[in-house]
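**Q** show me how the following folds:
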Amino acid sequence: MATITRATRIRNPALFICDIQEKFRPVIHEFSKLIPTTTKLLRATAPLNIPIYITTQNRSKLGPTIPELTPHLSASNLIADIDKTLFSMITPEIDALLPNTRTGEQALDVLIVGIETHICVTQTTLDLLERGHRVYVIVDGVSSVNEGERRVALERLRDAGAVVTSSESVLFEILGDAGHPGFRGVSGLVKEMKEETKGAMEVFSRI
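**A** Sure, this is the predicted structure:
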């Protein structure tokens, strides 16, 4: 009997950025390490033509998306920038924009970064999996107030069918070939941010 596996290559990537907001800056574990990871992925969306979905949680109380990210959000591939009260990013507005896998539309390979891992990231991931999409939780791009909650959430999400992986890994998987037209831009970006990536991985890869 053939072995059933969830392993698959990233074919239809989308970047989801969950609630990286000003009011969370002083309280989230290693918040500063999330910024370069998210920036790197955002900058890679242009050469790789990856759509972007971003949310804020109750923006009037918790503040806007941090200013370090906003210069990279004006690209034509920004699909949604939604304020919400739901914990999940899959609001009715975003749900309406997603491919409908039940009618045969191609599933997304969602790369998700943001906060908090055990609340909004978890609920978003579960909602996406339920809709037939694949989810890649970027280990160097998610955090919580409590480091322990983050670790427990990542274990749960793996069990649920998400892939926990790194930002550098997914970028080179999307490229797939040094002959890809985006290779020079993405590989240069990875080299430019290698120290920031190293710092984030040293903090966040222990799960």
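**Q** only C-alpha atoms for contact and neighbour calcs from this point on.
**A** OK.
**Q** need the next SSE after the longest helix along the chain, C-terminal direction.
**A** When the chain is parsed with DSSP state H, its longest helix is helix 31-48. Next helix or strand after helix 31-48 toward the C-terminus (DSSP states H and E): strand 52-57.
**Q** just want the angle from that next one to helix 31-48.
**A** Angle, strand 52-57 to helix 31-48, by axes from the mean of the first three to the mean of the last three C-alpha atoms, to 10 degrees: 150 degrees.
**Q** quick one more, to check against the first:
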Amino acid sequence: MTATSLLTPADCAVVLVDEQAGLAFATGSADRQALRSNAIALARTARAFDIPVVVSTSASKVYSGPLMPPLRAVLPEVTPVERRNMNLWEDDAAKAAVIGTGRPTLVFAGLLTEACVSFPVLSALKDGHEVRVVADACGGLTPESHRAALQRMQQAGAVLTSWLQFLLEMQRDWTRHDTYEAARSIVVDHGGGYGIGLDYARDMIHPA
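**A** Prediction:
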């Protein structure tokens, strides 16, 4: 895969890092509710397209808390890999879970952008993996430090994307009926005006 290649569901695995309330409290780069909504949309996209998901948490019993409840609801069968290192790639169990997906492209999102997202991204890139970062599902301490972390990852070779672009890249064609309803419902719930437009279009085609 290259930066110009379009992904398919068979190409990638999603890695969610430290989606925990204690870290969300510290996030100042974007609206916290929007960040949580974007992370949920990404997790739902992975489920809709049967993409493997690896979840890792840190300090869940002493500071950060468990994986946030809405994500637990979307991913009930996924057991988070708890670690001590900021860098998921330096934790044997967490790294093994990611490598174990066998997917060539890793799609990262989480908290905080400056460390627990950027460190494993940089390490995975160094090890030769293709990496995409869902920028609007990552939160940093400040807008400036979040942007700096994204720039550093991009300069190292990561491809930046958004949850909506990722979903549309997976769906590619709204006539793909197997995933249409799931993909549409994610956009309706999380896609703002675009989601409102999809509801409107359905009402116009099939009036209530």
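**Q** need the helices for structure 1, in chain order.
**A** 31-48, 59-62, 92-95, 122-130, 147-160, 167-175, 183-192, 194-204.
**Q** end to end on stretch 160-177 of structure 1, go ahead and measure it.
**A** 30 Å (C-alpha to C-alpha, to the nearest Å).
**Q** er, stretch 79-93 of structure 2 I mean
**A** 12 Å.
**Q** list of residues touching that stretch?
**A** With contact meaning C-alpha atoms under 8 Å, 6 or more residues apart in numbering, stretch 79-93 of structure 2 is reached by 54-60, 67, 94-95, 115-117, 119-120, 123-124.
**Q** buried stuff in that stretch?
**A** Residues 80, 81, 82, 83, 86, 87, 88, 89, 91 are the ones in stretch 79-93 of structure 2 that count as buried (16 or more other C-alpha atoms under 10 Å).
**Q** remind me, longest strand of structure 2?
**A** strand 130-139 (DSSP state E).
**Q** that strand vs structure 1 - mean distance after superposition?
**A** Compared with structure 1 after fitting, strand 130-139 of structure 2 has a mean deviation of 1.1 Å; criterion: mean C-alpha distance after the TM-score superposition for structure 1.
**Q** residue closest to the middle of structure 1?
**A** residue 112 (1.8 Å; C-alpha atoms, centre = their mean).
**Q** that one matches what in structure 2?
**A** Matched across to structure 2, residue 112 of structure 1 falls on residue 108, judged by TM-score structural alignment.
**Q** related to what we said a few turns ago, for the longest helix of structure 1, buried residues please.
**A** 31, 33-46, 48.
**Q** show me what it is in contact with.
**A** Applying C-alpha under 8 Å, 6+ apart, the set of residues contacting helix 31-48 of structure 1 is 15, 17, 24-25, 50-52, 68-69, 72-73, 75, 77, 113-114, 140-143, 167, 171, 174-175, 181-182, 185-186, 189-190, 193, 196-197, 199-200.
**Q** residue in structure 1 paired with residue 172 of structure 2?
**A** So residue 172 of structure 2 corresponds to residue 176, using TM-score structural alignment.
**Q** next, count neighbours for that match.
**A** By other C-alpha atoms under 10 Å, 14 other residues sit near residue 176 of structure 1.
**Q** what does residue 182 of structure 2 align to in structure 1?
**A** Under the alignment by TM-score structural alignment, residue 182 of structure 2 pairs with residue 185 in structure 1.
**Q** contacts only, for that match.
**A** So residue 185 of structure 1 contacts 44, 47 (C-alpha under 8 Å, 6+ apart).
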